[in-house]
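**Q** Let's see this in three dimensions:
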Amino acid sequence: MRAFELDSRLAADTLSVAPLGLCQLRLMNDRRWPWLILVPQRVEITEFHDLRPLDQAMLTFELGLVSKAFKQMVRADKINIGMIGNRVSMFHCHVVARMTDDPNWPDPVWGHGAREPYGAEEGEALVRRVADAVLSS
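**A** Predicted coordinates:
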């Protein structure tokens, strides 16, 4: 059996926040929107229905935990959750915090402008804040 290995595109576009029970929690490296990614640590999963029922339940629990803590932390007006995977087939979940005054409100964040990576210190500080918010809830 192969070991789980994070897709290289997800690794390149995100910063590691924390391991959860099922998922790796990662921060999208784009300062335009507070944006998290949950990646179930399972091999050869491309769709939600590919997960075993217990993993589906665990993912739902982790999504709820993360989205609630994240919404409170960034004072978001809305949390968008997406499981799209058209460009990166490894199954992963987007948790995007939206504010009514963000750059593309109310439209989706995908396909809008160019990514703006965090500076090293800014990214590290946000990773710590997210980890504290999620892991203490």
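**Q** From here on, just use CA atoms for contacts and neighbour counts.
**A** Will do.
**Q** what about the residue nearest to the spatial centre of the chain, which SS state?
**A** With distances taken as C-alpha atoms, centre = their mean, the chain has I37 as the residue nearest its mean C-alpha position (1.4 Å). With DSSP: H, G, I helix; E, B strand; the rest coil as the basis, I37 sits in strand.
**Q** one more to put side by side:
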Amino acid sequence: MAEVIPVSESFSLHPQLVQDCFELAEFPLCKLLLCNDSSYPWFILVPKVNDVSDIYQLDWQQQQQLLNESSLLSELLIQVFDGYKMNVAALGNVVEQLHVHHVVRYKEDVSWPKPIWGQQPLTPYTAEAIVALKEKLLPKLSIILDTL
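**A** Predicted coordinates:
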């Protein structure tokens, strides 16, 4: 039987994440979000633990689970989106709720080689593009969810 990862029963996403993202999936510890910026394949993992703004505030088991979920997601994203580099970051300067960005980067993207933040306005997805992205990613994602 798989070990149960402690999460908050009354967990809720920060309003800014709700506004800027689409919920895609539930991992044992984290919610997986898609940032509504079609300039990059940009995903966010949010541990379902209240009142945590930094990774060190998670208990040891949660820290290990976050690393597992982040690593598996990173490997999957670089393969599915045929990226050059994965950028993974937990900043929290604007949204204090702990969340970890996973951005697939290309040498040809509009911000390369700079960080993506503040380089250009967000370019929202069309409804059709979101459907296509989900069709591309979610079947492969379900396979790794079975390993977590």
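**Q** Checking Q24 of structure 1 next. Helix, strand or coil?
**A** Taken by three-state DSSP, the conformation at Q24 of structure 1 corresponds to strand.
**Q** Just give me the match in structure 2 for it.
**A** Q24 of structure 1 maps onto K31 in structure 2 when the alignment is built from TM-score structural alignment.
**Q** go on, L10 of structure 1?
**A** So, by TM-score structural alignment, L10 of structure 1 is matched to L17.
**Q** Just to be sure, that match is in a helix?
**A** Yes - secondary structure assignment (three-state DSSP) places L17 of structure 2 inside a helix.
**Q** Tell me how many other residues crowd it.
**A** Around L17 of structure 2 there are 19 other residues, counting by other C-alpha atoms under 10 Å.
**Q** which residues does it contact?
**A** By C-alpha atoms under 8 Å, 6 or more residues apart in numbering, L17 of structure 2 lies in contact with V95.
**Q** Would you mind measuring from it to L32 of structure 2?
**A** When distances are taken as C-alpha to C-alpha, to the nearest Å, L17 of structure 2 and L32 of structure 2 turn out to be 11 Å apart.
**Q** what's the answer for P124 of structure 2, then?
**A** 18 Å.
**Q** Quick check on those two: which one has the bigger neighbour count.
**A** Taking neighbours as other C-alpha under 10 Å, P124 of structure 2 and L32 compare with L32 leading, 22 against 15.
**Q** Would you check that the more buried one makes contact with L13?
**A** No - applying C-alpha atoms under 8 Å as the test, L32 of structure 2 and L13 come out as separate, 11.2 Å apart.
**Q** Name the SS class of N104 of structure 1, please.
**A** Classification of N104 of structure 1 into helix, strand or coil gives coil, according to three-state DSSP.
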